[in-house]
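**Q** with the input below, show me the fold.
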Amino acid sequence: MTIEVYAMLKDYFEKQFIIKEQITDINSLKEYLSEQKPEATGILRSCRFAVDDEFVSDTYQLKENDSISIIPPSSGG
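**A** Sure thing, here's the model as predicted:
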């Protein structure tokens, strides 16, 4: 699956990268990424996840060829 991160997550991960491990759902993906970069755990907990440009829940079942965007919370006016 292809992962693309935005904003402050680029401080912890490449902007786009591929994961070959078998990850079943968004919750498992959060755990996997937190294990890879523990310092990003807090941010990952508050991010929204989109699969093929549609926001999904934490229980969304991932497929091998999914394209996942991880979007941190933003503030502004």
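**Q** could you use CA atoms for every contact and neighbour count after this?
**A** Noted.
**Q** helix, strand or coil: sort out L44 for me.
**A** helix (DSSP: H, G, I helix; E, B strand; the rest coil).
**Q** S34 is in contact with that one, correct?
**A** Yes: using C-alpha atoms under 8 Å, L44 is in contact with S34, at 7.5 Å.
**Q** buried residues in stretch 32-51?
**A** Buried residues in stretch 32-51, counted by 16 or more other C-alpha atoms under 10 Å: L33, S34, A40, L44, C47, R48, F49, A50, V51.
**Q** another for comparison:
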Amino acid sequence: MRIQVFAVLKTFFKKEFELKARINTIAELRTHLRVVNPDAAAVLELCRFAVQDEFVTDQYILTGNEHIVVIPPSSGG
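**A** Purely as a prediction, here's the structure:
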């Protein structure tokens, strides 16, 4: 699966990277990313995940071929 991150998450991860680990759900992906970089844990708890340009819940089942976007909370003006 291909993971893409934005904003503050780019300080913890590459902007875009491939993930080869067997991960079944978005919840498992969130946990995996926290393990890979514990400093990102607080931000990851607040992030939304999108698969194929659609927001999904933590229960969403992954096949391993997805493009996943991790979007942290943001404020604008």
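**Q** just to revisit the earlier point, which of the buried residues of stretch 32-51 of structure 1 fall within helices?
**A** Residues from the buried residues of stretch 32-51 of structure 1 lying in helices, with DSSP state H as the criterion: L33, S34, L44.
**Q** follow-up on the earlier one: pick out the most distant pair among the buried residues of stretch 32-51 of structure 1.
**A** Within the buried residues of stretch 32-51 of structure 1, A40 and V51 form the most distant pair, 20.3 Å apart (C-alpha to C-alpha).
**Q** show me where structure 2 has its strands.
**A** Ranges of strands within structure 2 are 2-5, 16-18, 48-51, 54-56, 67-71, based on DSSP state E.
**Q** let me have those strands in a markdown table, extended by distance to N24 of structure 2.
**A** Formatted as a markdown table, those follow (distance: least, C-alpha to C-alpha, whole Å):
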| stretch | distance to N24 of structure 2 |
| --- | --- |
| strand 2-5 | 14 |
| strand 16-18 | 15 |
| strand 48-51 | 13 |
| strand 54-56 | 14 |
| strand 67-71 | 13 |
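**Q** wait, which of these is closest to E28 of structure 2?
**A** Taking those one by one with C-alpha to C-alpha, strand 48-51 is closest: 12.1 Å.
**Q** in structure 1, what stretch matches that closest one?
**A** Aligned by TM-score structural alignment, strand 48-51 of structure 2 falls on residues 48-51 of structure 1.
**Q** who are the neighbours in contact with L33 of structure 2?
**A** Listed by C-alpha atoms under 8 Å, 6 or more residues apart in numbering, the contact partners of L33 of structure 2 are A40, A41, L44.
**Q** closest to the centroid, which residue in structure 2?
**A** V70 (3.8 Å; C-alpha atoms, centre = their mean).
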